[in-house]
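Q: Predicted coordinates and the sequence they were generated for:
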Amino acid sequence: MATVPTIRLNNGVEIPQLGFGVFQIPPDQTAEATRTALEVGYRHIDTAQMYGNEKGVGAGIRDSGIPREEVFVTSKLNNNRQSRDDVLRSFDETLAQLGFDQLDLFLVHWPLASVSDYVARWKAMEEIYASGRVRAIGVSNFQPHHLRNLFAGTEVRPAVNQIEAHPYLGNDEARTFNAQHEIATEAWAPIAKGRVTGDPVITQIAERVGKTPAQVTLRWHVQRGDVVFPKSVTRSRVEENFDLFDFELDEAAMAAITGLDRGERTGPDPDTFAYIPD
């Protein structure tokens, strides 16, 4: 089984660079999907309150027989939890759903700048971090200007910024800002929801190195330093996405994939997204 590299966060916590995402996996399938991922070798699971499947993640980890301390688990604050008390209460709910005493990483899911004060939400996150019940806190979908506002009004620097990133959206401005401020970049939609797997540049590289287009794309993320977490409920695909550590892309291949950037999002624009679930 391959050893997944880790990245040291700005508070010293180590995070596995390859994880398993459970976005859009139905709650009744999440425990089995999580258990399968752990059997394959993943030791990093990414969920969120908004996904509605935290309970399945916790069950899958327990069913796997793997000690809790060996699995890095991330969840994210739901967009409808905005007041200090709601944030604190929702974190209690997340721990209860997962069946944990401590979470590894907790993120503010979206800035929601037009409808909510994300600086105030972050201050509540700082309280959770100070309690010791989470090992690290971070943000998701924050642009550099959102982060600058956080820096001006709070004390704890986010450990992570989870953003959409893939060959068609390099998101290099945000990635560069993150790096300059010792914030790890996590990439969601790492293969652009499958769009890049048919790209001629990527398929030609895949043929040359004897890997699939998805593996080549995920390897590109790993080599440029992103934390990445593909998701699938198909075991063969879960295994394929894990098989990234017996090859490397040369500089020409890396540059060719990076050159595909066309600023194309598959998801919402963080500056305008304002979805608040019921």
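A: Okay, I see it.

Q: From now on I want contacts and neighbour counts done on CA atoms only, so please keep to that.
A: OK.

Q: and the nearest residue to Thr258 once chain neighbours are set aside, how far is that from Leu218?
A: Excluding its sequence neighbours, the residue lying closest to Thr258 (C-alpha to C-alpha, 6 or more residues apart in numbering) is Pro167, at 5.9 Å. Per C-alpha to C-alpha, to the nearest Å, Pro167 is found 10 Å from Leu218.

Q: Pull up the overlap in contacts between the two.
A: When C-alpha atoms under 8 Å, 6 or more residues apart in numbering defines a contact, the residues bordering Pro167 and Leu218 alike are 190-191.

Q: Can you give me every residue that contacts the residue nearest to Thr258?
A: Contacts for Pro167 (C-alpha under 8 Å, 6+ apart) come out as 190-192, 196, 217, 257-261.

Q: and if you look at Ala120?
A: Contacts for Ala120 (C-alpha under 8 Å, 6+ apart) come out as 83-84.

Q: so how many other residues sit close to Pro144?
A: By other C-alpha atoms under 10 Å, 15 other residues sit near Pro144.

Q: Second structure follows, compare the two:
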Amino acid sequence: MSILNETYTLPGGIEIPKLGLGTWFIDDDQAADAVRAAVEIGYRNIDTAQAYGNERGVGEGVRASGVSREDLFVSTKLAAEVKDYDGAVAAIDESLSTMGLDYIDLFLIHAPQPWEDFRNGDYADGNAQAWKALEEAHQAGKIRAIGVSNFLQSDLDSLLETATVTPHVNQLLVHAGNTPSELLSYCESKGILVEAYSPIAHGEILDNPDVKTMAEAYGVTVPQLCIRYTIQLGTVSLPKTANPDHMRSNAEVDFTISDEDMGALRGLHDQDYGESAAFPVYSGK
């Protein structure tokens, strides 16, 4: 069974494929072709965000994919700067309109703080307001599942003080070299599925000698090892690419990493992202 056919189950019985296509840094005019190519290969999970500026193209690709809408799982994210109820309501409707879709499968708050103030400031009230808008859109059937992204435990605890729906998903930076084990365990304890974005560490882990040696021992590429690692952690893996050859290769992960090697990858600390270190990328930093 291909990894492309394997799913996790969210509350309400909604199935989300374990491997998805990330579209960060794919231009809007290239997004439709990337989505169509991915769907033709067998991908059914497509992830975008308002901040990526490619929702229009992603929506076009979904509509033109030749696959029934109900067989695709499409995610987007509320811009991190939207921290008020009315703004969130408008932004949700704008995403639906921009993508040309009747519903979105998963809608996330992109970050607990605006990018310009990332990991600073108290935006608990703003997150609560945005979450209320997501809860209402979920109740109305505009969104099938709701969640957050880049939320630490403290951010989740604040949100849960007023939330009537526990986030179904928390999308986090997770890769070999950056495994937030305590946060992963906390999310699991709350029934929150973690999605791993940038599972190949923005590409920078390709040069890690220990990871290269391990990949060679399994007869796989470094990206394949890294994607398999995040899946064995119990997360959804979201490697980003517009290259159909890479899409195919990224899906060839039907092997098992041993417990010993999983432990070694969990203990690896490699967060040197080189030219990709400007995070969050939307802040202009």
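A: Noted; the coordinates are in hand. Note that the structure is a prediction, hence the values are computed from the model and not measured.

Q: care to give me the TM-score?
A: Remark: TM-score between the superposed chains equals 0.92 [TM-score structural alignment, normalised by the length of the first structure]; 272 aligned residues with a C-alpha RMSD of 2.0 Å.

Q: ok, back up a step: aligned to the residue nearest to Thr258 of the first structure, what sits in the second structure?
A: In the second structure, the residue matched to Pro167 of the first structure (TM-score structural alignment) is Ala176.

Q: Tell me the spacing between its match and Asp261 of the second structure.
A: 11 Å.

Q: same question, Ala217 of the second structure
A: For Ala217 of the second structure relative to Asp261 of the second structure (C-alpha to C-alpha), the value is 11 Å.

Q: just Ile109 of the second structure next, same as before
A: From Ile109 of the second structure over to Asp261 of the second structure the distance is 34 Å, taken as C-alpha to C-alpha.

Q: PyMOL command for the buried members of the contacts of Pro167 of the first structure?
A: Selection of the buried residues among the contacts of Pro167 of the first structure in PyMOL, burial being defined by 16 or more other C-alpha atoms under 10 Å:
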select buried, resi 190+191+192+196+217+257+258+260+261
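
Q: Mind putting the contacts of Pro167 of the first structure into a markdown table with secondary structure and distance to Arg68 of the first structure?
A: Converted to a markdown table, the contacts of Pro167 of the first structure look like this (DSSP: H, G, I helix; E, B strand; the rest coil; distance: C-alpha to C-alpha, whole Å):
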| residue | secondary structure | distance to Arg68 of the first structure |
| --- | --- | --- |
| Pro190 | coil | 27 |
| Ile191 | coil | 29 |
| Ala192 | helix | 31 |
| Val196 | helix | 35 |
| Thr217 | helix | 30 |
| Ile257 | helix | 37 |
| Thr258 | helix | 37 |
| Gly259 | coil | 40 |
| Leu260 | coil | 39 |
| Asp261 | coil | 38 |
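
Q: Can you tell me how far the match of Pro167 of the first structure is from Met1 of the second structure?
A: Relative to Met1 of the second structure, and taking C-alpha to C-alpha, Ala176 of the second structure is found at 25 Å.

Q: Also Ala133 of the second structure?
A: 38 Å.

Q: Looking at the two now, which is surrounded by more residues?
A: Per other C-alpha under 10 Å, whichever of Ala133 of the second structure and Met1 has more neighbours is Ala133, with 21 against 6.

Q: Tell me the counterpart of Thr213 of the second structure in the first structure.
A: The alignment partner of Thr213 of the second structure in the first structure, by TM-score structural alignment, is Gln204.

Q: which stretches of the stretch 101-250 of the second structure form strands?
A: Shown for the stretch 101-250 of the second structure, the strands assigned by DSSP state E, counting those that start in this stretch span residues 104-109, 143-149, 169-173, 193-197, 236-238.
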